[in-house]
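> the sequence and its predicted three-dimensional model are supplied below.
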Amino acid sequence: MQQLMEAPAEIKVKTRKFSLHKGIICIGFELEENKGKIRSLKLKQRNAVIDKSYLFSMNTVQKGKTIVYHAELNVNDCHMETAFWDVVASADTGNGEYEDRILGGLSTSLKLKLILFPRWTRTKDGNMVYPFVNGARQFTIQYRKYDSRYDSYRFIAKEFLALFCYFILKPYWDRKKIWLICEKYCTMAQDNGLYFFEYCMKHVPEKERRRIYYVIDKNCPDYKAVKQYEPNVIQFMSFRYMIYLSAAQYLISTDAIRHFYIWDSPNSIYKVLYQARKNIVFLQHGVMGFKQCHRTFHKGGGNQMALFVVSSKFEQKIIHDYFGYDNKEIIITGLARWDVLEDHSNLFHKEILLMPTWRSWLEDISEEQFKKSEYYQRYKEFLQDKRLREFLKKQNITLNFYIHPKFREHIGSFQVEDSNIKLIPFGSMPLNQLLMSCNMLITDYSSVSWDVYYQEKPVVFYPFDLETYENVQGSYMDYKNDVFGDLAWTKDELIDILEEYSESDFKEKKKFAQDREYLLPYRDHDNSKRIYEHIAGADIQGKLKRRLKEKKF
């Protein structure tokens, strides 16, 4: 296993002021001379492909051995992308050379003030800017589109009213012991959350079933997948939902706790209260193997899980060693969606699924920047390759290109005109259907590779940007030696491998099949049953009590 990468460098200061009014960000702070010296301050876009930043105007005053800094920036003068923006200092921390450090040291009192009295500013282009408060005490700004449904003081009043209705009848609501299940952004129903919920609706006794709800925005296409289970489906962000969220015993999800609320909403006491109090059971989005996520889901962080679903002892060791969970908190059950996996591939209608994952350094960038990326250029060249097209036509194979949901708005950029190549927009076809109907998979680092491996189908890995990926994201497995499929580094090598598998009728190679018993021990279609039994039998303390207890040790 790889060693943990170091956290981003930070310089901690003593906060004096952090405000945002009419688009002007004001930051006031102190720093003792022996702890460093700051030459300049800038607002820098996080995970940008190219460096994009804007300088603050800054004044300093010497007070004994302490320097007082006051910096201002008018965001109306900046051409910002939808993203998180960090306040970054050019700092000398003792070696005489200046280097970029993230500004840290947002005080507890100021964090509380921003939560209790949220503030934002609307820009001339219909977007909004606000200070983003999370577990880290860093100065972070969020820039995104204004949403009239939630970005208003009227909505804040709704939050306070929901809290009042919950706390005034708290014993009544708490006795319900509500379970809430959701998937990404409460807009999806096609992953482990859906299949676990379906199991509960079909097999759990009626008395227990009454307390289990699926949360989704009913205007989303995936609502049709759960509509038949009304009234156990609840409208996302309805007043009823906000009360149930306050009362819930467990939140059960494929994603982090923030997905149970408005994504990237301005700070609010409601959001902080539910995130601080609620226990979450993590169904996972996929097997932890090729993508390091311990910084996001570490036990000591804001996304702490009460129970962590895994597929094997191999994966349990990763969660124990990297994420910091005890083995009793890591339940080996297999993934819920595997209960319905069946091999629907057909040699008379051959399909290859091309499904790359996303890149954190390409998230929320413009279409122009995306087209300049190696990611876009590599897949465009592959899809337009003459040899590939001739191979697909000769062998009567359909290549389905399914892009990751975080890049869904870029699917049209590839513009492939070939009857054997289909660009499938996210949400237009259930992913499980594509995984079951394919004869083989091409991916880079996606966890869907485990679903295809589970079905004993061949997987080809195309990690052309492995060096960058390992530096930025990281993997828990040795990519060059431990993956369960062929490795292709160029499009020509990739096409060579496709031709080889076509000649063998897409039969999996023995050298990759031999590790399946160890990597995927549960293939009996009882994964959801095991998950339910673990949750129902769990005796989990309240989240606040658990965290206080852990801090004592």
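Perfect, I can see it now.
> contacts and neighbour counts: CA atoms only from here.
OK.
> what packs against the helix or strand where Val68 lies?
Using DSSP states H and E, Val68 sits within strand 66-74. Where contact means 3 or more C-alpha pairs under 8 Å, 6 or more residues apart in numbering; DSSP states H and E, strand 66-74 is packed against strand 24-32, strand 57-63.
> among those, which comes closest to Lys422?
Of all these, strand 24-32 sits nearest to Lys422, with 46.8 Å by C-alpha to C-alpha.
> and the contacts of the closest one?
13-20, 37, 65-76 (C-alpha atoms under 8 Å, 6 or more residues apart in numbering).
> now do the buried residues in whichever helix or strand comes after it.
For strand 24-32, the following helix or strand on the C-terminal side (DSSP H and E) is strand 37-45. For strand 37-45, the neighbour count (16 or more other C-alpha atoms under 10 Å) marks Lys37, Ile38, Ser40, Leu41, Lys42, Leu43, Lys44, Gln45 as buried.
> show me what strand 37-45 is packed up against.
strand 53-55, strand 57-63, strand 83-92.
> in TSV, list the ones you listed along with distance to Asp100 and mean neighbour count.
Shown next, in TSV, are the helices and strands packed on strand 37-45 (distance: least, C-alpha to C-alpha, whole Å; neighbours: other C-alpha atoms under 10 Å):
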stretch	distance to Asp100	mean neighbour count
strand 53-55	12	19
strand 57-63	16	13
strand 83-92	5	22
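> now render these as TSV, adding distance to Val129.
Formatted as TSV, the helices and strands packed on strand 37-45 follow (distance: least, C-alpha to C-alpha, whole Å):
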stretch	distance to Val129
strand 53-55	15
strand 57-63	19
strand 83-92	10
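> what are the buried residues along the longest helix belonging to the chain?
The single longest helix within the chain, with elements called by DSSP state H, is helix 153-168. Of all the residues in helix 153-168, those buried under the rule 16+ other C-alpha under 10 Å are Ile156, Lys158, Glu159, Ala162, Leu163, Tyr166.
> can you count the residues close to the closest residue to Phe297 other than its chain neighbours?
Closest residue to Phe297 apart from its sequence neighbours, by C-alpha to C-alpha, 6 or more residues apart in numbering: Asn303 at 5.2 Å. By other C-alpha atoms under 10 Å, 21 other residues sit near Asn303.
> below is structure B, check it against A:
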Amino acid sequence: MEKVNVLSYTIKGQYLEIDISCSNENEDQFQEFLYKYRSLKKEIIFKPQKEKISGNILRLKITLSDIPFSDEQNQFLDFFIIINNKKQRLIMRSNRDYSPLEFYKINSSKIAIPYITQKGGLSILYGNASLVLNRLFKSVNESIISGITTNINNTQIIISFSDFTIEDKQYFISLYNRYTNYKNAIKYEILSPTTISIDINKFKDFENGMYDLCLERIDADYLSVSPIHLFYKDIRIRPIITQNENVEFENVNKSEENKKIHVSGTRIDNNKLQLFFEEELFDTNQCQLFIMNKANSKLTVIKDMDSHEKQLSFAVDKTFENNTEMQKWKLLIKIYKNELVEIHELITDIDKKNINSWNAKHDNNDFHIIQYVSHENEIIFFLGDWDSFEKVRYITLKNNMLIRDVDVKNSHLHFVLVNLPISHYERCQVFLKKRKSNHIFFLEANMAEKSGETLVDIDLNNFIEEYSHEVSRWDFYIELVKDNVKELNKIGLFNKPYLPAHKRYYNAIKTETVNVLVPYYTVKNELSITIKTETSLYNEILKANVEVIDFNLKKGIMQGKVNISLSECDNFSVTSFIVKYRSKTDFIEYKGSVTEAKINNYESSVKFILDFSSLSFEQYYWDLYLEVWTSGKKYLVILNNPTEEIKKSISQNTRKYLSKHTDDYLIYPYITVKNTLALTYRKREEHETVLFTIKDAFAYLIFILFKGYFSKNQIWLVYEKFSQTAQDNGYYFFKYLYNNHPNINAYYIIDRNSPDYNNLKGMENKVLHYMSFKHLLYLYAGKLLVSSEAKGHCYILRQQNGRLRNIINNKKAVFLQHGVTALKRVGPTYGKKSKNAVELFVVTSDFESRIIKKYFGYDEKEIIKTGFCRWDALQDKSQESPTKEILLMPTWRSWLDDVSDKKFVESNYYKNYIALLNSKKLDKILNENNVIMNFYIHPKFKAYIDKFSSNNKNIKIYQFGEEKVNELLMKSSLLITDYSSVSWDQYYQKKPIIFYQFDYDDYNQLQGSYLDMESDLFGDRVFDSDSLIDSVESYIENNFAEKEKYAELRNSYFDFVDQKNSERTFNAIIKNRKALELENKPGFLIRVKRYLKKKIKAKAQYKK
């Protein structure tokens, strides 16, 4: 979509005047304009008045009163011009900080405000005044207006102002719901310059609740920098919408002195609270103290009350002994005068810093009864902990605070709080609040006052150490406390114009993780921090538009052409082409040369070339970037958005781009799920030969010739990891189908050389040998994939491209899972938007289902709670032998995927386990107690099994496939693992587990977990080998008994403990057969026959 440059805009009366750039020769093209209702998808063409201001400036005058503003709230209008039957957006490019505070008042409760969108487009936001202003501007609470009187009758509220006159354009009247914080402007009528009238019937449609009637004013001078709302809290008219939909009012402007009794002082004596009164306003023998719950107004009489002259006292702990919930109570008094009963609030003006507390009778030792004086001078009792008390004690005001002289050096942040003397406050602290969360982190800050301002130096090191592993975003706040008021201030450059993104970010602070930490300003000029990888940061800062229009990889040479546009950068240059290794631990990159041709300041066409024939690569993935310089800083822009022609060519013609790097390794391009261009470098599979290519082509030909036959047969393909095993959920589900549903055309894929091949004995007629002709044919023909692994495990796992791989990616699939999803974050791999997305996702419980919905993006109907098929065969065999067994089975590490033997042996992972396997202390314990420890390494590390050995005769080291995992689990009395999902199988059998997490910090940073390992693990947690061995010895001494605290958690994690998991899984698949496209569609001839039969029947009925 093309664009027309807007120079300025303003509102004058009922007109919106827009100045646009226009040469004399182009003026005739500017005839028709349109505005588009963004959400309604409705467009209206109009012809504005035009006035030539100068040679290159044309002024458009749009009559706002002619625009049919709809009744919907918060609607947007976008402006376009029509040239040669094409819409062109009205864009303000050159002066983005131009944002005049002007609005058009549709009526007394609705406004329309023109503004510039983040992409520079001219638009109008309109609707209810309060909602619109809250969306665009900041709110500031003030109470500066006095002299307001009200008069309320059945139909009208009359409000008069004595200190100022109300101007139609400047003021709005709003109703503010105290509980939902929802605010809505309402219509009013101006009776005179100082008096307005509000129709009470306007409240009929509001929800039940208590509302404050507020006066809002827009101050143009202040808003010229940062628009705000001003609340005037002195207006205290409260409409109460009752349950029967009546509207009632209580005018609380009236004096309430007759309702309150003053307490002159308090004292604690022998655990009792004593109240003192200066005057004998009542007979202390004719009164009763009671407390009122602030949340529900429940009244509780204080029974053990003592009365003396001008004095009352009671035992606080006894008064609240039956209250166990976190609540707030107010102290009241009931006075008996003759036959009358009066109820009064007790208030006091004693120092609000005075706080009394008693220990509460509660299971939580941190629970207290805390007595304090509120900001309204009420005597309040709070039940709860001190952290919660801090939140309820204060009046909280939210504001913005101006800073200047911001500087980032190393891991320290410096700035000055403008016009803020810190000595005026009791407490001043700086904290970060995590975006879209209530989590906060208080920062170490040194503050010094100078000339009425405060210099702040913040040390970010502790925050970096705590959160650098987590991709996240945080906002800066300064908390100021004085008396009963707490100010929460966002800090920022609120007096500065909006800047493009690359000028709003400070230099990145390096961390020990793959992420960097960067202070920056939001689009509202608020100071914040983002934590993410450096390459992701570049995309966020530059907002680059990239298109790969040419690409070739042949004989060790990679070259291509890219168009790049940086709309927010006045000038930039492209200096290099970069190929970068995608790794969480290793930094490897190579630079190629570029030739840049500038189209204009914002756009370039770039050719790149790299000779990689002599370069050294690591498995598996490499990303492609352009190195860009702008404003003296370097950025990497990832190559994305290849043309459809390039995507199709790479996806379907693998051999065209395939390059032999060495005799055993291949390198080729692929398109990622994020539509970026990347490289795969991997070892050649034994099947990747010319003969295999011919076999594949022949299998595809047969499939095409007999497609109808295969479609009717509806083949199910079942497999497991690398198509090498038959011992996981896939195997047990296939075995269930073979024995119970022989009518289902289900086939199991496995390498004929696999150690697990014998597990399929007696079912050979339904076995497909991995990479056989029949296997390839059925991969083309198969209707449904059912597996404990991703789709790629039924074929060459790392092969992303090619005809067969594309067909596999598009097949319907049921994911049986390899293990419970909790201890290892795998969302991007198996998420709903990934290439491994499935139609049905098996889970074991509601607990796991919540994880899959929240982190993977699946809907409720796509998750089937059936349990794991392999659990049908689990039975405790630990008592069958006098020799007890311990299974040591750690999981893999993503950052050690296919590293060299040398790197693996140097890793912390290898060093810890080889030391444990050869521990003399462990050797002694196992030998003395006749216990066997079986070490079983994860299949992904099977290539390194020869690196492990032990001198302990009671330790056995198993190669992958040498023994079935579930057999080892059933025989074991104790499992030692780290983060492996195999722990759930052991827990399912009610056996103990030790989690050996010596590298937890690395794991948490580079992999992560969905489960809180600090509090939710169902086994002992240790971090070093000595603690592990001590824990093993303890379990041996206690005959391997599971601890009660872990047993109590079991019902939270498992919904089924039976042998019907496979049956439930099958029934769920059949129930969802429509979504899985397992219902046979009638052929063409049958459809024609049915159609003719229907026509003949209809014709016969017509004749009758």
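Yes, it's here. Everything numeric in this text was worked out from a predicted model, so none of it was measured.
> overlay them and tell me the TM-score.
Here the superposed chains carry a TM-score of 0.91, computed using TM-score structural alignment, normalised by the length of structure 1; 536 aligned residues with a C-alpha RMSD of 2.3 Å.
> where along the stretch 201-350 of structure 2 do the strands fall?
209-217, 228-232, 237-241, 247-251, 260-263, 265-269, 272-276, 287-293, 299-301, 305-308, 311-315, 327-337, 340-348 (DSSP state E, counting those that start in this stretch).
> please name whichever of those strands is nearest to Leu768 of structure 2.
Nearest to Leu768 of structure 2, of the strands of the stretch 201-350 of structure 2 and by C-alpha to C-alpha, is strand 327-337 at 66.1 Å.
> quick one on the thing from earlier: out of the helices and strands packed on strand 37-45 of structure 1, which is closest to Asp217 of structure 1?
Each of those has some distance to Asp217 of structure 1 by C-alpha to C-alpha; the shortest is strand 83-92, at 23.7 Å.
> and the gap between the equivalent of Glu885 of structure 2 over in structure 1 and Ile181 of structure 1?
Using TM-score structural alignment, the equivalent of Glu885 of structure 2 in structure 1 is Glu351. Separation of Glu351 of structure 1 from Ile181 of structure 1 (C-alpha to C-alpha, to the nearest Å) stands at 33 Å.
> so who does Asp451 of structure 1 touch?
For Asp451 of structure 1, the contacting residues are Trp338, Leu435, by C-alpha under 8 Å, 6+ apart.
> give me the element the counterpart of it in structure 2 is part of.
The equivalent of Asp451 of structure 1 in structure 2 is Asp985 (alignment by TM-score structural alignment). Element membership of Asp985 of structure 2, judged by DSSP H and E, is helix 982-988.
> how close does that helix sit to structure 1?
By mean C-alpha distance after the TM-score superposition for structure 1, the fitted helix 982-988 of structure 2 averages 0.3 Å away from its aligned residues in structure 1.
> so Lys44 of structure 1 sits right up against Tyr54, yeah?
Yes. Lys44 of structure 1 is in contact with Tyr54 according to C-alpha atoms under 8 Å; the separation is 6.6 Å.
> could you point out the longest helix of structure 2?
Under DSSP H, structure 2 gives helix 1084-1103 as its longest helix.
> and that one, how far from the chain's centre?
Offset of helix 1084-1103 of structure 2 from its chain centre (C-alpha atoms, centre = their mean, to the nearest Å): 55 Å.
> and it, what other elements does it pack with?
Against helix 1084-1103 of structure 2 (3+ C-alpha pairs under 8 Å, 6+ apart) you get no helix or strand.
> how about the residue mapped onto Lys14 of structure 1 from structure 2, secondary structure?
Aligning on TM-score structural alignment places Lys14 of structure 1 opposite Glu547 in structure 2. Of the three states, Glu547 of structure 2 takes strand according to DSSP: H, G, I helix; E, B strand; the rest coil.
> what about the helices in the stretch 801-950 of structure 2?
803-809, 827-830, 846-851, 901-906, 908-917, 920-929 (DSSP state H, counting those that start in this stretch).
> now do the third one: everything it contacts.
Around helix 846-851 of structure 2, the neighbours that count as contacts under C-alpha under 8 Å, 6+ apart are Val820, Thr821, Ala822, Val843, Ile863, Lys865, Tyr1010, Ser1052, Tyr1053, Asp1055.
> rerun that using 10 Å as the cut-off
820-822, 827, 841-843, 852, 854, 856-860, 863-865, 1010-1011, 1052-1055 (C-alpha atoms under 10 Å, 6 or more residues apart in numbering).
> just the buried ones from those?
820-822, 827, 841-843, 852, 856, 858, 863-865, 1010-1011, 1053-1055.
> returning to what we had before: nearest to Trp85 of structure 1, of the helices and strands packed on strand 66-74 of structure 1?
strand 24-32 (12.3 Å).
> whereabouts in structure 1 does the host helix or strand of Ser197 of structure 2 align?
Assigned by DSSP H and E, Ser197 of structure 2 falls within strand 195-199. Under the alignment (TM-score structural alignment), strand 195-199 of structure 2 falls on nothing in structure 1.
> give the aligned equivalent of Thr296 of structure 1 in structure 2.
In structure 2, Thr296 of structure 1 lands on Thr829 (TM-score structural alignment).
> with Leu383 of structure 1 instead?
Per TM-score structural alignment, Leu383 of structure 1 is aligned with Leu917.
> Gln235 of structure 1 too?
Match for Gln235 of structure 1 (TM-score structural alignment): His769.
> so what's Lys942 of structure 2 closest to, chain neighbours aside?
Phe960 is the one closest to Lys942 of structure 2 (C-alpha to C-alpha, 6+ apart), at 5.9 Å.
> give me the neighbour count for the one you found.
19.
> and if you look at Leu974 of structure 2?
26.
> right, and it touches Glu885 too?
Yes. With contacts counted by C-alpha atoms under 10 Å, Leu974 of structure 2 reaches Glu885, the gap being 7.1 Å.
> many thanks, I have nothing further to ask.
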